[in-house]
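*Asks:* the sequence isn't on hand, but the structure is:
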C-alpha cells in the first residue's frame, strides 16, 4: 500500500497507473512522503492491533466489523472525490481501508461465520472494490477472497464454504475475476518483472478460481460458458511466454475446466468455431491472425515446442502434462477432433513421437488415441500421413524411454502400462472405423501390417492377450475370496485396475482379424493353443463388453440430464450403437464359425500391399 503512494507522489513520469497520474503533484513539491505514509500506516496497524485484542470473533463482532468496513469504503470514496487533485488528502483513508481488509482475513479461520457475513452483504462490498483505482486495494481483496474460499476438508467447514462460493458466483464474481485477470496480465505483459504485485494478483485470482471449482464443481460450467477464461488461460500458456508459476497454474486450471464436464469442452469448440468463421469471412493479415486465434490452434502451439525439447524442471513437466490432459479432454468432442485434423494435429503428435526419449512421447500417444476414438476420417488420415509405422512400433514394445525425475520402478511400470493401453485402444479404433474404401488404400495397408514379418504383430497380440487375461483372472480370483465384502461395481473397478480395458481392446482386434481372414483366424487359434488359451475366452470377453454397453445404455436412458450431457461427447448414442453392432457381428461370426471365404491369394496380396506401406 505504501509503495502505491510512493509511486503516485514521486513524479508524473514515474507514474504506473493512469487513474492516479493525472492528479499527481510534481516531484519538486513533495517532501518525504514515504515517511508520512509509513507513519500513518504504522499508526493504523497499532490501532488495529489494539482493537483486535479486545475483539471476540463472533456474530456480534462481525456485525461491528462489517459496519467498520463499509464506513472505511465510503470514507475513502468521499475523500477521493473531494481531493481528486491531492492524493495526500486521501492517503490516510486508503491506508485505513487496506488495513480493514487485512483484518477480515481472520474470518477465513471461522467458516461458521460465513453465513453471517453473507447476511451482512460483505461479499457485495468486497466485489465493489474490484473497481477501486488503487490496485493495492484490489490485490488485498483478491488475497482476502483467496483465504475465505480456501478451507479444510472438515464437513463443518465445507458446507458454509460452499454457500459462500455459491453466493459469490451469484454476486457475479466470475466475470469480475476474469476481467481483472486480463487487466493484471496486460500490466505484467507491459512491465515484466517489475510488475510483482500484479503477478501476485494473477496467482491469487487463479487460486480463487480453483477454490471455487473445488467447492462447487458447477462453477466450471459457469466460468467457461459465461466468461472469456478459456482464451485467457490459453494466452497464459502460449510458447512466447517464459515459464513461470502463473503459467503452470493457468495450465492446471485449463486442465481442470476441460476435464470437468461436457459444457466447458463444448464452449472450447464453439469459440474455435466462431473464430474460424471470422477467419473465413475476413482476409487474414499478419496482424489479424494473432487476434483471431483458434483455441485449438493455441493449445497445439503451446505443446509444439516440446516435440524437440524436454521440460527443464518438474514444474514444467507438470505443465506439459496439464496441456496434454486438456487436449485429450477436448478431443472427447467430435467437432474438436475435426478441428484437430484440419489444424494438422495428427502430424504434430506424430512428430512428437519421433524421439522416444522425449517427455511428450507418452502424451502424444494418448492424444492420438483420443483423436481417433469414434472418428472415421481421423483413423484414415493417420494412415494416409504414414502413422502406422509409429503406432505399430509402440505396439511391438518400443515404448518411450524418457527418464522421469521421480524415476521409481512403480512410475516406470505405470508409464509402460499406460502406453500399452493407449496403443491397444488406438489400433482397436482403426480396426473399428477404417472403411474398406478408405483413401490411399488405408484398409489394406492397415491389415497388411498384421501379416508382415512372419505375423509378428499377431504374435504380439496373442502375447498381450495372454498377459492381460492372466491379470484379470487373478483379480477375479481375489474377488471370489472376498464375496460379500465388495459390491459388483467395486469388483468391476478392481478388474479395470488389473487391465480389463486393455484386454477388451486386444480381444476386439483379435476378433476383427479372425473375421477379416480365415487364414488369420487359423493362425490365431494355433497361437492360442500354444499358449493354452481357451478360444471361448475371446467370445466371453466380447459378450461382456456387449453386456456392459447395454447396462450403460439402460442407466443413461433413466437419467435425462446425463443423456443430454453424454451426447455432446464422442461416446454418444450413435458411436455406442455402431460399436455394439460391430461387437454383435464379430460375436456371431466367432460363435457360428461362419467366416467370409477369402481369395486363395489373399495373404500374398496383403504381403504385397505392405511393400507399398509408406508409413
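*Replies:* That came through fine. Predicted model only: the values in this text are computed from it and were never measured.

*Asks:* make it CA atoms for all contacts and neighbour counts henceforth
*Replies:* Noted.

*Asks:* top helix in the chain by residue count?
*Replies:* Counting residues, the longest helix found in the chain (DSSP state H) is helix 442-481.

*Asks:* from memory residue 297 sits against residue 344, does it?
*Replies:* No. Using C-alpha atoms under 8 Å, residue 297 is not in contact with residue 344; the gap is 9.4 Å.

*Asks:* tell me which of those two has more neighbours.
*Replies:* More crowded of residue 297 and residue 344, by other C-alpha atoms under 10 Å: residue 297, with 18 against 13.

*Asks:* distance check, that one against residue 275.
*Replies:* 11 Å (C-alpha to C-alpha, to the nearest Å).

*Asks:* same deal with residue 219?
*Replies:* For residue 219, the distance to residue 275 - C-alpha to C-alpha - is 25 Å.

*Asks:* got another one to weigh against that:
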C-alpha cells in the first residue's frame, strides 16, 4: 500500500526552496547595493500581485479494502488440498503442496505400485519358498519341452508355455538376495543344471533370461545387502555355485551363445554384456579357472575380434577388460594370445591413439586395458620377439613422442618389452630407432626448450628408470649403442646425472617417512600379544611395503648409478662430489644394492637367456664388488 497515495501534501514552490540565495561571507559595497535594489523590486512585485492561496490541508483518497476483495473460499496457499487436514500436536497446519486432483493421481500410482511389489516379492525367501520357485521352474521347463516336441511347427501351441517359462526364470532373480538360503538348494535340486540346459533353447529370449539370472547369481555383491553378517558362508555357497556351473560346461555354452547374438539389437547387446560379466564374476572368485576358459573355448578369438570394432561401445570396452584379466600371470593364455595374432591386433588398434586421444573416460579405460594386455603378454620371451617383428618398439617410440594420453602407456610397454635378458634385441632396436632422445626428454620432464619440470609423474619415472636400467643391463659393453647411452649422462654438464640424484633424494625422503610409520606401528604393538606371523613382523611384508614407499625407485636409481659410475670416470667424479655435498657417499649406493641383492629371486637357468647371459642377481653382485672391493672378500 502506497502511503503517498493516501496522504497528499501540496508541493513547495521551487523558488522558495531550491533557489534560495545567500550572501557571501564578506560582501563588497557594490554587492550590498545590488542586493538591496533587487530586494526592493521583489517587495514591490509582491505588493502589486495578489498572494497565492496556500492550503496545507491533508487530503485522503479512498482505497479499496484488500480484505474485502479476497476470496475466502480459496484461502489455502496454492489450493493445497491438505492444508486444513494435516495438523500437528501444537495446532499448526501443514500442507502437502498438492491440489485435490494431483493428490488423487498420486494415490492411484501408489496403489498400483504397491500391488506390483507384493506380487513380485510375495513372501520371504525361506527354504520352502525357494523350493516352490524351483518346482515352478521345473514344471515350466517340462511343459515347454513337451509342447515344443509335440508341435514343433506350430508356435501358437507352445507360446503360452514359453511365456510361463520366461516368468518362472525371472521369478528366480530374488534368489541372489539370499545366497546362503537359495544356492545350496539350487545346486542340490538339479535346478541349476536345468537352467544351464536352457542355454541351448531355440528361443534366444529364453537364453537371455537365463544369462541375466546367472549374471545376478554370480555377482560379487550377491546377498551383500541382506547377509552382511554371513560373509564367510556367502563365499562358501558362491564357490559351490561356481563349481557346479563349471561342471556343467558353463564356459563353452556362454561362448556358443555369444556367436548367436546380434549386437545390433539392444536385447542381444545387453545379453553379450551379461555374458562377459559372468566370465568376470567367475574369474574374480576363482582366478585359477582362467587357463580353462581359454583352453576349452574360443573366447579369446571372440574378444580379439570384438576389440577391433570400428565403433566404440560398452561391450568393446568390456572385451578389452576381460582380455586383460585372462592374461594376468598366466603363461598358457599369453601364448594363446600370441598365437591368435594378439600382438598384431593390439598394435593395430592402439596405433589410432597416436593421432588422437580417447573421446571419453570409457574409451580411455579401453585403451589402458589393451596396453595392460600387451604388457602382460610381453613378460614372455617369445612374445618379445613377435613384438620386435611387428615393429612394436618403433610404434611405441612414436606414441611416446606425442603429448597425448598414450605417452606414459607407451613407455610402460617399452619397459616390459626391454626387461630381462630376453629384452636385449628390443633394447638394440630401441636405440637404433632413436629412442634415447625421446626417453631422456621424458626423463628430464622438458616442457619447453632448455627448461625442465621438477620431476615426472611417479608412475612414469618408474617406467623410465626401468627402460634405462634394461638398456644398461642388455646393451653390449663397448658397443656404439652403449657409448651413446653413457654420453647422455655426460652431456650438458652432467645434467642427467644430477637429475638422477634429485630423484634419489626424493626417494630417500619418501622411504624415511615409510620407515618412520613402520616403526611407530611396531611401538604401538609392543607389549601386546602378537602372532609370529603378524604382518608388521613379517620381513617379506615389510620389504614390500618399503618398495611401495620409495625403495623400489631408490634401488633402481642406485642400480643405474652403479653402472654409470663404474663405466665413466668423469661421471664417477661428478657423482661422488654431489653425494659428498649431502653428507653421502658411494657406500650409501652399495648398501641399497646389498638389500636389493638379498631380496631378488634367483632366476632358473632356463630363464637366463639364450646366450647364457648373467642374471640380474649376478650383475648386482658384480656391481657391489666394483664399487666396494672389500665386499667380495
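*Replies:* Thanks, I have it. The model shown is predicted, which means the values in this text are computed figures rather than measured ones.

*Asks:* quick check: TM-score for this pair?
*Replies:* Here the superposed chains carry a TM-score of 0.74, computed using TM-score structural alignment, normalised by the length of the first structure; 491 aligned residues with a C-alpha RMSD of 3.0 Å.

*Asks:* report the buried residues of the longest helix of the first structure.
*Replies:* Buried residues in helix 442-481 of the first structure, counting neighbours by 16 or more other C-alpha atoms under 10 Å, are found at 442-452, 455, 457-459, 461-462, 464-466, 468-469, 471-472, 475-476, 479.

*Asks:* stretch 341-360 of the first structure too?
*Replies:* In stretch 341-360 of the first structure, the ones that count as buried by 16+ other C-alpha under 10 Å are 341, 345-353, 355-360.

*Asks:* identify the farthest-apart pair in those residues.
*Replies:* Pairwise distances across those (C-alpha to C-alpha) peak at 25.4 Å, for the pair 341 and 357.

*Asks:* from the buried residues of stretch 341-360 of the first structure, which is closest to residue 579 of the first structure?
*Replies:* Taking C-alpha to C-alpha as the measure, residue 579 of the first structure lies nearest residue 341 of those, at 22.3 Å.

*Asks:* aligned partner of that closest one in the second structure?
*Replies:* Mapped onto the second structure by TM-score structural alignment, residue 341 of the first structure lines up with residue 388.

*Asks:* name the element its match belongs to?
*Replies:* Element membership for residue 388 of the second structure, per DSSP states H and E: helix 381-389.

*Asks:* go on, residue 443 of the second structure?
*Replies:* helix 435-444.

*Asks:* what lies in contact with that helix?
*Replies:* Helix 435-444 of the second structure is contacted from outside by 397, 400-401, 430, 452-453, 455-456, 461, 464, 485, 488, 496, 499, using C-alpha atoms under 8 Å, 6 or more residues apart in numbering.

*Asks:* which residues of the first structure does it align to?
*Replies:* Aligning helix 435-444 of the second structure against the first structure (TM-score structural alignment) gives residues 387-396.

*Asks:* show me how far the matching stretch is from its chain's centre.
*Replies:* Put simply, stretch 387-396 of the first structure sits 27 Å off its chain's centre (C-alpha atoms, centre = their mean, to the nearest Å).

*Asks:* circling back to that earlier point, how far away is the match of residue 341 of the first structure from residue 381 of the second structure?
*Replies:* Separation of residue 388 of the second structure from residue 381 of the second structure (C-alpha to C-alpha) stands at 11 Å.

*Asks:* counterpart of residue 119 of the first structure in the second structure?
*Replies:* Checking TM-score structural alignment: residue 119 of the first structure goes with residue 188.

*Asks:* if anything else comes up later, I'll come back, but that's it for now.
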